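Participant: Starting from these lines, generate the structure:
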Amino acid sequence: MAIRKFTKSDLEACTELLITVYNREPWNEKWKKMTAGNHLTELIHRMRSFGYVFVDKTTIVGVLFGVERTFWSGEEVYVDEFFIHPSYQQKGIGKEMMRHLEVYCKENDLEDITLLTDKMVPAHVFYQKLGFKMSNKTVFMYKSC
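Facilitator: Sure, this is the predicted structure:
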């Protein structure tokens, strides 16, 4: 098993994995192949975007997409998507990928890692165990059009 950079040839496998992960508990989302593929394609075509995959033999079982951003306090990474195949969760893969991201940040002089997650899913506790802190100042807002 190994972590490597995402390549365009990984897009279909990453799309299928996104659907497998998010269309089940605890998220219960309703991703379709076209929307999931478009979503990931949009992420990888932005300036300063990057991706990593965790591969077991030839199968992608973990995916991380992020983007480097300039903020008033310095350069940071925003994690857009991070998901692990359900059969591989709680086996240290997510932790290993996050540690890999920390090394990436150090190598590229990036000061912070930022992300959004739902308070009601296990990922919330996972990130806290890795040292992530919740912002007391930020509120996620949305409005239907």
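Participant: only C-alpha atoms for contact and neighbour calcs from this point on.
Facilitator: Noted.
Participant: Now for Asp56, how many residues are close by?
Facilitator: 13 (other C-alpha atoms under 10 Å).
Participant: want to put them side by side, so please do this one too:
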Amino acid sequence: MNHNIIIVKITSVQTLERCAAIYPSAYNTEPWNDNWTYTTALALLTCYYNTPEFRGWVALQDGKIIGCAIGNIEPYYSGDIFILKEVFVAAEAQNLGVGRDLLATMKENLETINIKMIILSTRTPIIDFYSKSGFKVMDDVSTMVYAY
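Facilitator: Okay, the predicted model is just below:
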């Protein structure tokens, strides 16, 4: 892991409030250029938190949250799987290995409870990040959207 960065499990909705504070800085710049606010980020993260079998981790540096990984366990015909919903790192802490450390801790924790597969959806600019952590693009799988 990185110098003085520690990864811990999310155990309360109050932690999500602190995660929501960094969410816009992670996604409102390149390559995403989204338009998140604290309020919309908190609504999304709270929705994930209230999902059955929620699991989440935060990266802390000097007690300050600088990154987060969130998802939930779901049943699957071959055994339970983990659906990774979000991995984000505050803009000022990006490219320092924080996301890599979050993924490594998450994978170690999930392995201890017999999760054999992690599935995520992402946009093209970040595929290499996940590939470096052992994720592979699934053949014959596409993400589709219907928008009004």
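Participant: Please pull up the equivalent of Trp32 of structure 2 in structure 1.
Facilitator: Correspondence of Trp32 of structure 2 to structure 1, assessed by TM-score structural alignment: Trp27.
Participant: which SSE is the equivalent of Ala59 of structure 2 over in structure 1 in?
Facilitator: Counting by TM-score structural alignment, Ala59 of structure 2 lines up with Phe54 in structure 1. Element membership of Phe54 of structure 1, judged by DSSP states H and E, is strand 49-56.
Participant: Please apply the same query to Lys107 of structure 2.
Facilitator: Using DSSP H and E, Lys107 of structure 2 falls in helix 98-112.
Participant: One more: Ile66 of structure 2?
Facilitator: strand 64-74.
Participant: Would you indicate which residues of that strand are buried?
Facilitator: Residues of strand 64-74 of structure 2 classed as buried under the neighbour-count rule (16 or more other C-alpha atoms under 10 Å) are 65-73.
Participant: dump the residue contacts of Ile81 of structure 2.
Facilitator: By C-alpha atoms under 8 Å, 6 or more residues apart in numbering, the contact set of Ile81 of structure 2 is 73-75, 115-119.
Participant: If you rank those residues by neighbours, which is first?
Facilitator: That'd be Ile73 among the contacts of Ile81 of structure 2, by other C-alpha under 10 Å, with 19 neighbours.
Participant: distance of the residue most central in space within structure 2 from Val8 of structure 2?
Facilitator: In structure 2, the residue lying closest to the centroid (C-alpha atoms, centre = their mean) is Val87, at 2.3 Å. Distance, Val87 of structure 2 to Val8 of structure 2, by C-alpha to C-alpha, to the nearest Å: 14 Å.
Participant: Just give me the closest of the buried residues of strand 64-74 of structure 2 to Ser131 of structure 2.
Facilitator: Ala69 (16.4 Å; C-alpha to C-alpha).
Participant: Tell me the residue in structure 1 aligned with the closest one.
Facilitator: In structure 1, Ala69 of structure 2 lands on Leu64 (TM-score structural alignment).
Participant: isn't that match right next to Gly51, touching?
Facilitator: Yes - between Leu64 of structure 1 and Gly51 there is a contact at 5.5 Å, judged by C-alpha atoms under 8 Å.
Participant: on that earlier part again, just give the closest residue to the residue nearest to the centre of structure 2, not the sequence neighbours.
Facilitator: Ala69 (4.3 Å; C-alpha to C-alpha, 6 or more residues apart in numbering).
Participant: farthest residue from the center of structure 2?
Facilitator: Tyr148 (27.1 Å).
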